[in-house]
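Asks: Dropping the sequence and predicted coords here.
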Amino acid sequence: MDSALFVRPADYADAVDAAAIVMLLDAYASDPAGGGEPLSTYTKEHLVASLAARPQAFSILAIDGQTPVGLVNCIEGFSTFKCKPLINVHDVAVLASHRGRGIAALMLAEAERIGRARGAVKMTLEVLSGNAPAMKLYRRIGYEGYQLDPSMGTAQFMQKWL
């Protein structure tokens, strides 16, 4: 790991951090793992203000020297079974030039630290089954498929556009 690399919570009110969030999320969205399409103009213009308006949202930035190279966006949810908060890791993005250097693991450790400080009982995330490097990382740092009773199988992530 480079000594110039560090991770920290993003400040939604800071213009430099805001620009970094949009740039990194746009790079992720444009990547095949993120859907292969850049963010819309609307999203680029409103994303950071919309995150800032939600006290349950927080983001982690990875910075290499002065260059933003990684982003994790998290949204606090709620576990009804445990009656405590949970943290959903909504986006994990590392620029292609910096992948394979442990940056995602560092950002997720920072997200976990914040989650624990918020009293969260667990972290959740979604990952595409074909994203082998991400799957390997998530398993290595303790994530596993979600199930309640093994005879019922593992949970499947589904969506319905509104």
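Replies: Arrived safely, thanks for sending. Here the structure is a predicted model, which is why all the values come from computation and not from measurement.

Asks: drop to CA atoms for contacts and neighbour counts, all remaining ones
Replies: Fine.

Asks: And Glu76, which helix or strand is it part of?
Replies: Taking DSSP states H and E as the criterion, Glu76 maps to strand 67-79.

Asks: Quick one: list the elements packing against that strand.
Replies: When contacts are defined as 3 or more CA pairs under 8 Å, 6 or more residues apart in numbering; DSSP states H and E, strand 67-79 sits against helix 15-30, strand 57-64, strand 84-94, helix 103-117.

Asks: let's bring in a second model and compare:
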Amino acid sequence: MLVALDGASVVGSVMAGYEGHRGWISRIAVLASHRGRGVGRDLLAEAEHRLAALGCVKVNLQVVESNAATVSFYERSGYSIEPRISMSKLLRR
């Protein structure tokens, strides 16, 4: 988990992990007031750098298909859409 600060305020965060096979970006968020300033780009780059230092060679992530702005953000950061089937199971109803 990495955070971006503006003074004493948290303005962004990224959660990433590596399980020995591939890395995952689980969540990235930037306050609306700080979007477009490179905060997300810098957080993502640092997470990728740290994953690579652990021996990670590929990073995966998932985005809700309707979230075009986030898809665009990741594409500008070098990510591409792969044909995959995403499956889930609700454990509580």
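Replies: Sure thing, it's come through. Note that the coordinates shown come from a computational prediction; the quantities given were computed from them, not determined experimentally.

Asks: re the thing from before, can you tell which of the helices and strands packed on strand 67-79 of the first structure is closest to Glu144 of the first structure?
Replies: Closest approach to Glu144 of the first structure among these is made by strand 84-94 (13.8 Å; CA to CA).

Asks: what angle separates the closest one from strand 67-79?
Replies: If you take axes from the mean of the first three to the mean of the last three CA atoms, to 10 degrees, strand 84-94 of the first structure sits at 160 degrees to strand 67-79.

Asks: and strand 84-94 of the first structure, what does it pack onto?
Replies: Identification of packing neighbours for strand 84-94 of the first structure by 3+ CA pairs under 8 Å, 6+ apart yields helix 15-30, strand 67-79, helix 103-117, strand 123-125.

Asks: Which part of the second structure matches the next helix or strand after the first one?
Replies: Taking DSSP H and E as the definition, the helix or strand that follows helix 15-30 of the first structure towards the C-terminus is helix 41-52. The aligned range for helix 41-52 of the first structure in the second structure is empty, by TM-score structural alignment.

Asks: For helix 41-52 of the first structure, name the packing helices and strands.
Replies: With contacts defined as 3+ CA pairs under 8 Å, 6+ apart, helix 41-52 of the first structure has these neighbours: helix 15-30.
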